[in-house]
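Participant: return a 3D structure for these sequence lines:
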Amino acid sequence: MNLTQKSIKSTCSNVELLINFNNRLNFSSLSSSNCLQILTDYNGSARPISNPLHNFLPKTQNPQNTVSLICSALKNGNNDHLSLLQKTIRDNGLICYFSDSEISRVLLRCQSDSFSALSFFNWVKNDLGVEPNTQNYCLVIHILTWTRNFSQAMKFLSELVDLKRNGMEDVDVFESLLSSSGLCNWDPVVFDMLIKAFLKVNMVKDGFRAFRKTVKHGMYPSVISVNCLLNGLSKLNYSKKCWEVYAEMGRIGVHPNSCTFNILTHVLCKDEDVNKVNDFLVKMEEEGFQPDIVTYNTLVSSYCRKGRMKDAVHLYQIMYIRGVSPDLFTYTSLINGFCKKGNVKDAHQLFLRMADRGLKPDIIVYNTLISGYCKDGMMQEARSLLHDMIGEGMYPDKFTCSVLVQGFQKQDNLVSAVNLVTELQRFRFIVSHDIYNYLITALCIENRPFAAKALIHRVSGDRYEPGNMVYGELIESFCRCNFPDEALCLKAEMVSKDLKPDIGTYRAIIKCLCKLGRSMDANSLMREMTDFDVSLDIEVCRALINGHCRENNFCEAQSLLSFFAQEFKIFDTVCYNTIVRLLSGEADIAKLMKFQDKMRKVGFAPNQLTCKYIIDGLQKAVGVHKINS
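Facilitator: As a prediction, this is how the structure comes out:
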């Protein structure tokens, strides 16, 4: 044995002694991939205890060298180094020792090089498959913010906020950012960004809390962030908090801009406090801000919603005096306000004035005015405006058609509504299928099923196919008009299109057939119902029993009554008494007693009306007997 072999043998013996000593202290046994005792630090993450045995492992297998190896790979600035390192970490089982604290240590070493910090953080998340904790996120956010890489910092800040929103991280993001700022370089603008990140995902309350904490710690958010916060609070109707934020702006010296005043004007208009609005506008002008088009539109819209058209028109005139030209929104608000007040003529005058001043009306303005005319029953004017709209190259939408059809319907003039829709179809305008459904249903309600059916055929080329609801309305309308054969044809058409008739459809046809003395046909339809698993209801049962009793078909009526009771557990006393009354009228007491006995066995019990019918039958039978005697 040479000297080198002796040295190796001696080293191996020393390693074995260390392993034995380690085992006596209940440490983990030494192996290529798992040789460390694991402790838990204050935040619950696992971290390895420094162990002298690690020094006997190769450098790339020593968990204590992981941070240095990663920093070295990052320093080389080559992604290939990270890929090789990733393979080494996985192959040697070091991934379980790569905890949150190691991630933080690498980030802190890279804080002067934001590119390396960003590359490392993305590598950990996307390639290594390790989930960074809140502190890791906060450190990389601080590093990126300090180096003015605001877009990436905002991206990670939004991710952290999303983790909190989804309940994956139960932490105070503000406090986490604040505590981690003591470990690295940082910029106060990160807290301004945090407010925006909360508002971006509609976490307005969290944004408000972040604002208050930012101010409390002596940091000033930007006016843009404050405006975003005011807008979010306004949408949630937190007007009191809006004024708290505004007061805080004055205290800390964040100067409002015109956007700030417009948001607060909107808040005052929502609170419906006109006096406060006027006072606030005076203050706005005292601070050097002139009301702009947004301010005026906010006020005009508010006045119009409240029906204060005199004030709205006065403000409209003031706009011209002050050199602020009303825009499309201004005119739309005024036209809508006049239409709601029933003053369509003034609304139309404004409409013409708007066009004279070079503003082209849009679909909303046309629809507003057409709706006003329809509301006042001025259908000729509404139709004329529709033609003007089409002449300007605008397509009537679902709302346009809907208000016109409803307007004609209010005047009991559905024929004009049908003609209007078919005219639009002829000019190749796309009419919503909902309009067809509405119009067909309206014709059915007016008991004009043949007109409704004709309309269906007329618009079938528009790829219109009636659904269950329209078929149901049409069938019921035919039945109300005593055309059961037309209804039966439509039901067959439904079945051929794989549309399943419902209980209402079957009920309408059965009642119509029974009313017209075709109870046996109704029986066949009732059997079809049961085959299609459509449950019977009491109305269907009563229609069938009444129909057979009117046709003096006692046997069929009795059979159906037993069938309903035994198969569907329908024990209807009305049906039972209908048959009792039929038998009482025949004065056949033996037959009546036999029927009553049979029905009692099925589960029917007589009531007071049953007894009355039986007594009437007995009296009639006695009278017949005396006459015959």
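Participant: every contact and neighbour count from this point should use C-alpha atoms.
Facilitator: Will do.
Participant: give me the most central residue, the protein.
Facilitator: Using CA atoms, centre = their mean, the residue of the chain that lies closest to the mean C-alpha position is Asn202, 15.2 Å off.
Participant: hmm, Gly232 and that one touching each other?
Facilitator: Yes. Contact criterion CA atoms under 8 Å: Asn202 and Gly232 qualify, at 7.4 Å.
Participant: second chain to compare with the first, below:
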Amino acid sequence: MFSSRVVRSPRWRRPISAVAFIPAGGSPKAESLLISKIAREICKTIRDQPRWEEHLLKSLSSRYPSSLFFHPACLREVLRRQSLDPLLSLRYTLWVCSSSSSAADPAASAAVFDALVAAGAGGAAMTAICSTKCRPSDRSLSLFLRRLLTAGAFQEALQAVIFLGSVFNFTPPLPVWNAAMEGSLKLGDPHLAFNFYHRMVNSGVPGDALSLGLLARALCEAGRLDEAHCLLRGAARAGLAATPGVAAFSELVSKLARQRRYSEMSAVLHLMIAAGRPPDLFTYQAIIHALFRGGLVAEARRIFAELRRRGYSPDVPTFTAMIDGLCKMGSTEEALSLFEEMALVGLKPNEYTFNVLVDHFWKKGDWELAQRLHQEMLNSGFAGNSVTLNTRLAGLCMHGSTSAAVAMLYKTPEKDVITYNIVIQGLAEEGRMGEAMGVYRGAVEAGEEPGCGAYDALVRGNCQAGEPAAAAALMEEMVMRKVEPLSRSYDCVIRGFCDVGNVDEGLLWLGRAISAGNKPVEESFDRLIECLCGAGRVDDVLVVVRKMVEMRRRLGEATCWLLIETLCGRNSTLVCDYVNRILYDA
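Facilitator: Below is the predicted model of the structure:
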């Protein structure tokens, strides 16, 4: 409700009124000119004064009748002059409405709402609706919702749909619902898409083929593949007009292929053809990728051949999918043959195509061919980037040329955290811990956060070098930087302290590993038990054994005999009895 507060003029000491004021002997034209003059002064004041509300009352109301000061025509004129600043217009409108309920002009408030929507101020537009009680047109409300969706404010759009429905009985048109569902999917939130769909249906808006397709894609994203298949099958039976586009079918095919549900994938492909939605290049790409991931090279080749047989001309991504799969399966010659075929059919490889081959030949050890392809990529107009650099560094480290990788790291500006991770791991694998730690510190100073793989390599390297304390310090640093250590990193530190005879630190890190939710491997338990037995610390031995049994870890045979000898001495009868008990319990 609008405020009923009475604002009193300092001159007349009477309530402000919005009754039209016509000067004695004046005319409507004279009144219009006076209102225009007042509006001009108001605009100047609200632009120049940070806290103009009090200033307006003191300055203008002492010189003009309040009936003109709060006249709806004056409000409209101020808003017209302030059209380029919708937020300030909203502030002025709210002040006028709160100062004089009869000054509220629904048309003017709706105009402010439209200006705020056009300016992309969704939150302020919602405030205008709630505070001024204006009723914008259905077209304006639809545009408002579209602006929210375009800005990625999907939750706000959902709340606005609920509010507008309850207050104005407004139901968005179908294109707005479809845009909301599609945007939710792009955001990666299928459950939000479900929410929009259910509200659309409950509002009595009949969906179309696009709506069903978006629903099917949301079901796929949520892992509900059987429901998606059932939905698409039902839509196909209803006729071509109700059948979603190829994208929905392709999404289902891709998800089924990833789960290696090939018979169901084949059924969907047949459904697509029968429904008049034949597979397109994107569908075939998804199938080819999935078949290679499943190791079904022959089937991938067959699909590629079928694609051509159906009259499709494979594009660059499709060729790249084939080349990538063949490289990963070791079919180098066939991959190169396809690469050369691309040029013959007039297709220019993209940067990813080159990177696939360069990566393959670096890892294979064929540096000459890798370098030639890399140079060909540069000659084709693709500048080197961090992906290209990382590909080369990984190949160098894999084949023992870590020094060359380090040199390349320092002279190349296009590096990222993966670049540092590769070099750190390469140096650590070679036992060059001083250099590895130097690269690590350089990464941190450059603002990069090495991954847990790089930390793990440093931890293992320090432990192998007999420096478990340095490894433990790195583990502490990981935790401080919010990087979760790998379970095997804890195992390395536990065994590392045992190897240097510091079993107390080993026990401490065993406790930390378990507290962090990890299950140390049997070798770590065995090593602790051996050290504790050697030190005659029977009570600690029993604590470790109890933890080991709780985690369903088995004692090694040699460790088991050592444990029983420690507990029972050389009494063979007791030794055999304890061995049987421990082996049974474990």
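Participant: superposed, what's their TM-score?
Facilitator: The TM-score (TM-score structural alignment, normalised by the length of structure 2) is 0.55; 424 aligned residues with a CA RMSD of 5.8 Å.
Participant: about what we covered before: the residue nearest to the centre of structure 1 and Ser325 of structure 1, how far apart?
Facilitator: 34 Å (CA to CA, to the nearest Å).
Participant: again with Leu544 of structure 1
Facilitator: Taking CA to CA as the measure, Leu544 of structure 1 falls 73 Å from Ser325 of structure 1.
Participant: comparing the two, which residue is more hemmed in?
Facilitator: Leu544 (28 against 16; other CA atoms under 10 Å).
Participant: so which strand or helix has that one?
Facilitator: Using DSSP states H and E, Leu544 of structure 1 maps to helix 538-550.
Participant: same deal with Ala111 of structure 2?
Facilitator: Assessed by DSSP H and E, Ala111 of structure 2 sits inside helix 106-118.
Participant: with Cys397 of structure 2 instead?
Facilitator: If you go by DSSP H and E, Cys397 of structure 2 is part of helix 386-398.
Participant: how far does that helix sit from its chain's centre?
Facilitator: Chain-centre distance of helix 386-398 of structure 2: 26 Å, with CA atoms, centre = their mean, to the nearest Å.
Participant: check which helices and strands the helix or strand just after that helix sits against.
Facilitator: Downstream of helix 386-398 of structure 2, the first helix or strand assigned by DSSP H and E is helix 402-411. With contacts taken as 3 or more CA pairs under 8 Å, 6 or more residues apart in numbering; DSSP states H and E, helix 402-411 of structure 2 sits against helix 386-398, helix 417-429.
Participant: which of the ones you listed sits most buried?
Facilitator: Ranked by mean neighbour count under mean count of other CA atoms under 10 Å, those are led by helix 417-429, which reaches a mean of 24.
Participant: tilt between that helix and helix 386-398?
Facilitator: Interaxial angle of helix 417-429 of structure 2 relative to helix 386-398 (axes from the mean of the first three to the mean of the last three CA atoms, to 10 degrees): 10 degrees.
Participant: aligned against structure 2, show me the partner of Phe98 of structure 1.
Facilitator: Using TM-score structural alignment as the criterion, Phe98 of structure 1 maps onto Leu56 of structure 2.
Participant: name the element that match belongs to?
Facilitator: Using DSSP H and E, Leu56 of structure 2 falls within helix 52-59.
Participant: so what touches that helix?
Facilitator: Helix 52-59 of structure 2 is contacted by residues Ser9, Pro10, Ile42, Thr45, Ile46, Gln49, Trp95 when judged by CA atoms under 8 Å, 6 or more residues apart in numbering.
Participant: in helices only, show me those.
Facilitator: Among the contacts of helix 52-59 of structure 2, DSSP state H puts Ile42, Thr45, Ile46, Trp95 in helices.
Participant: nearest spatial neighbour of the third one, skipping sequence neighbours?
Facilitator: When the adjacent residues along the chain are set aside, Ile46 of structure 2 lies closest to Trp52, with 5.4 Å between them (CA to CA, 6 or more residues apart in numbering).
Participant: then the last one?
Facilitator: Counting by CA to CA, 6+ apart, the nearest residue to Trp95 of structure 2 once its immediate chain neighbours are dropped is Glu53, at 7.6 Å.
Participant: cool, the second one as well?
Facilitator: Of all residues not flanking Thr45 of structure 2 in the chain, Trp52 sits nearest, at 6.4 Å (CA to CA, 6+ apart).
Participant: tell me how far stretch 226-246 of structure 1 lies from the chain's centre.
Facilitator: Counting by CA atoms, centre = their mean, stretch 226-246 of structure 1 is centred 25 Å from the centre of its parent chain.
Participant: and what of stretch 165-177 of structure 2?
Facilitator: Mean-position distance between stretch 165-177 of structure 2 and its chain equals 29 Å (CA atoms, centre = their mean).
Participant: now stretch 567-586 of structure 1
Facilitator: On CA atoms, centre = their mean, the centre of stretch 567-586 of structure 1 falls 51 Å from the chain's centre.
Participant: what does that stretch correspond to over in structure 2?
Facilitator: Counting by TM-score structural alignment, stretch 567-586 of structure 1 falls onto no part of structure 2.
Participant: mind listing what's buried along that stretch?
Facilitator: 570-571, 574-585 (16 or more other CA atoms under 10 Å).
Participant: again, but for stretch 598-615 of structure 1
Facilitator: Under 16+ other CA under 10 Å, the buried positions of stretch 598-615 of structure 1 are Met599, Phe604, Thr610, Tyr613, Ile614.
Participant: for stretch 353-364 of structure 1, same thing?
Facilitator: Within stretch 353-364 of structure 1, judged by 16+ other CA under 10 Å, the buried ones are Met354, Pro361.
Participant: same question, stretch 498-516 of structure 2
Facilitator: The neighbour-count check on stretch 498-516 of structure 2 (16+ other CA under 10 Å) flags Cys498, Asp499, Val503, Asp504, Glu505, Gly506, Leu507, Trp509, Leu510, Gly511, Ala513 as buried.
Participant: likewise for stretch 489-499 of structure 1?
Facilitator: Leu490, Lys491, Met494.
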